[in-house]
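**Student:** Task: produce atomic coordinates for the following.
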Amino acid sequence: MATKEETRAAREARLEELHGQLTGAVEGLVTGDDWARALSFAARFRSRSFNNTLLIWAQHEQAFEQGRVPDPYPTLVAGYRQWQALGRQVARGQAGYMIYAPVTARFASANPSDPMSWRRLAPREKRKAGEVERSRMVGVKPAYVWDVSQTDGTPIPEPPAPTLLEGQAPEGLWDGLATQVKAAGFELTQVPDAASIVGTNGLTDYMAKTVSVRSDMPEAARVKTLAHELAHVLLYGPNNPDAVRHRGVAEVEAESVALMVGAAHGMDTSGYTVPYVSGWAASVKDTSPVEVVKATGERVRKTALGILDRLDTMKVGDGTPPGLDKAATVDGPRRTASRKPPAPPVERERVGAGEPAAAGRRL
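**Tutor:** Modelled structure (predicted):
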């Protein structure tokens, strides 16, 4: 039987292996096309952290290349006992995909408003009279999940998914996004053409608290532009503590949020134009490109998830098998801090980020 030291060493080795796999996956996101493809995939596994999405993607791709799974992309992913609860069993010889799982601990305080007053409780310790108890994430550990194609048993029902024609927007998506813009305190206006908003598809003015979108674009392009501008509203602004972002990162994040919102509704993401990831990530001072990409990916996922949770629209699945408690599959986020210069007072979506226009630069 392994000692505590041996168990700890084995866990640390697996975490080091995970870190290496994740770093390799992130380093592979070197172009806008690679980034867009990864985000489109992440939109279909949005209940999991960005890091874990990349780990699942990379390991499933390896399993496909080795002939262990029939399809190049996973569809539904869950843990060993979760599949058993759904009447399915992991097939013999199928190795799971290693991901990060949160480690939580209980804390108690008699003065919750004082951050320094919280103390960690022992495993069986109870809080004292008058204390408040809360759980917090204190670390990560390795865990394993399997794709449905690696299991046998009771058939999994196929959830309904939106079907869109070319240029069509999902029903109710414009209204849902517009409601969120207005809820943030911004006035939404539709302008006749790009010339009305200095040659762009959309424009967010933080000082005037307005969002403008061109009305002379196809329906899908207008919705995508509105999602891009909503991302600017939620992520930036002079009064937002997170506003001090590198301009290149800010534009990539806004377009990436729009991409994930669209992909979650079954929209074609091939028209999204995102700059080379290696370029903007390398331009952030005092932080490695790998850490910038990981932090940005999780920031994008959380922002897109917040938007999607407030939308009463039909969406594609999120990678969780029907019948499972989704809260049990959500991974704890891993945050990365970075130093960031101030954002400008006006953010805009460049012409070319959605539908083609006669003039202007591409995003």
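**Student:** C-alpha from now on. contacts and neighbour counts both.
**Tutor:** Fine.
**Student:** Which of the three states applies to Asp312?
**Tutor:** Under DSSP: H, G, I helix; E, B strand; the rest coil, Asp312 falls in the coil class.
**Student:** Could you pull up the residues touching it?
**Tutor:** Asp312 sits next to Gly172, Gly176 when contact means CA atoms under 8 Å, 6 or more residues apart in numbering.
**Student:** distance of it from Met260?
**Tutor:** 16 Å (CA to CA, to the nearest Å).
**Student:** If we ignore the residues flanking it in sequence, what's nearest Gln59?
**Tutor:** Tyr97 (6.1 Å; CA to CA, 6 or more residues apart in numbering).
**Student:** I have a second one here; can you model it like the first so I can compare?
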Amino acid sequence: MQSKSLQELSALIEDGLKKIIADGKFAEFLAFHSKFHKYSPMNSLLIFCACRHATMVAGLKQWNKLGRRVKKGEKAIMIFAPLIKKVIDIEVDCEAVSESERHVQLLQGFRAVCVYDVSQTEGKELPEEADICHDFGGETELLSKFISVFGYKYGVKHEPLEPDLGGFLTSDNTITLNANKSEEQRLKTLIHEVAHGELNHFKEKSKSRAVKELEAEITSFIVSGHFGVDSSCYSFGYLAGWSDGDISEVKEALTVAYDMANSIIAQLEAAMSLPKAS
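**Tutor:** The predicted model follows:
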């Protein structure tokens, strides 16, 4: 099988993103990416364009280790993989640490690799994956947990607001949520406003308001989807406006939102893994 070059993969990303936006599939892609939040958005995009029903991907060797084989005739999904080189850190005192401890890993670049979705394989049944199924008790528990995790930094208030307003963040790091909205929508709005705060949008002057809103909404969409909360009915209005958007801005917003979503998810999951106080 002939592998694609990095240039070809980059072109696929550019063309794929243009087509997704033009076809009004941007929100669908973000819902897909919420299942693959540990992958870069560009790799997620390559997987989405090649296999929209994908749920779990791995390389040939990894599938073999899990007791599964790729079905005959299945076409590989090409993604980027980092090239890591181990080097000796010359600034570390060699008398204080062993040689192995002096090794550091440096990113040398990227290469194209083949992966396959689980639906393209057959063999041994897989154990239930914690990263794929999330059951944290619904919106009520998740909203409470979100407030407890980020409450030290953001004061959260619930007040009646105008019907078309979900909530807002003020410069003193106070988030006001519309008490007339459902818990699900208040949760989604809370994630959106926390993303604004964590991305320092109040002080960021180089980005337009539209780009800031896109970053916050993509973050909210990915985090909500990761925890099983469907926020599409709230997000489509934000995302549909990018059908004629600048592709470079969308790619940059995806990268920023990807990093922020992973940070928020990690903080929430760490808090959820802690034992409850007696």
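**Student:** tally of neighbours for the residue nearest to Gln59 of the first structure?
**Tutor:** 22 (other CA atoms under 10 Å).
**Student:** Also Ile84 of the second structure?
**Tutor:** Neighbour count of Ile84 of the second structure, defined by other CA under 10 Å: 13.
**Student:** now for it: what does it line up with in the first structure?
**Tutor:** Under the alignment by TM-score structural alignment, Ile84 of the second structure pairs with Thr104 in the first structure.
**Student:** so how much does the host helix or strand of its match differ from the second structure once superposed?
**Tutor:** Following DSSP states H and E, the helix or strand that holds Thr104 of the first structure is strand 97-109. Aligned to the second structure and superposed, strand 97-109 of the first structure gives a mean residue distance of 1.8 Å (mean CA distance after the TM-score superposition for the first structure).
**Student:** what does the next helix or strand after that strand rub up against?
**Tutor:** Next along the chain after strand 97-109 of the first structure, taking DSSP H and E as the criterion, comes strand 119-120. With contacts defined as CA under 8 Å, 6+ apart, strand 119-120 of the first structure is touched by Ala105, Arg106, Phe107, Ala108, Ser109.
**Student:** change it to 6 Å
**Tutor:** For strand 119-120 of the first structure, the external contacting residues (CA atoms under 6 Å, 6 or more residues apart in numbering) are Arg106, Phe107, Ala108.
**Student:** Skipping its backbone neighbours, what lies nearest the second one in space?
**Tutor:** Leaving aside its chain neighbours, Phe107 of the first structure sits nearest to Arg120 (4.3 Å; criterion: CA to CA, 6+ apart).
**Student:** what's the burial count for the one you found?
**Tutor:** By the measure other CA under 10 Å, the count of residues near Arg120 of the first structure is 16.
**Student:** rewinding a little: tell me which other helices or strands the strand holding Thr104 of the first structure touches.
**Tutor:** Here strand 97-109 of the first structure touches strand 119-120, strand 132-147, going by 3 or more CA pairs under 6 Å, 6 or more residues apart in numbering; DSSP states H and E.
**Student:** With distance to Met217 of the first structure added, can I get those strands in JSON lines?
**Tutor:** Below are those laid out as JSON lines (distance: least, CA to CA, whole Å):
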{"stretch": "strand 119-120", "distance to Met217 of the first structure": "56"}
{"stretch": "strand 132-147", "distance to Met217 of the first structure": "39"}
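**Student:** Val274 of the first structure: which of the ones you listed is closest?
**Tutor:** The closest of these to Val274 of the first structure is strand 132-147. By CA to CA, the value is 29.4 Å.
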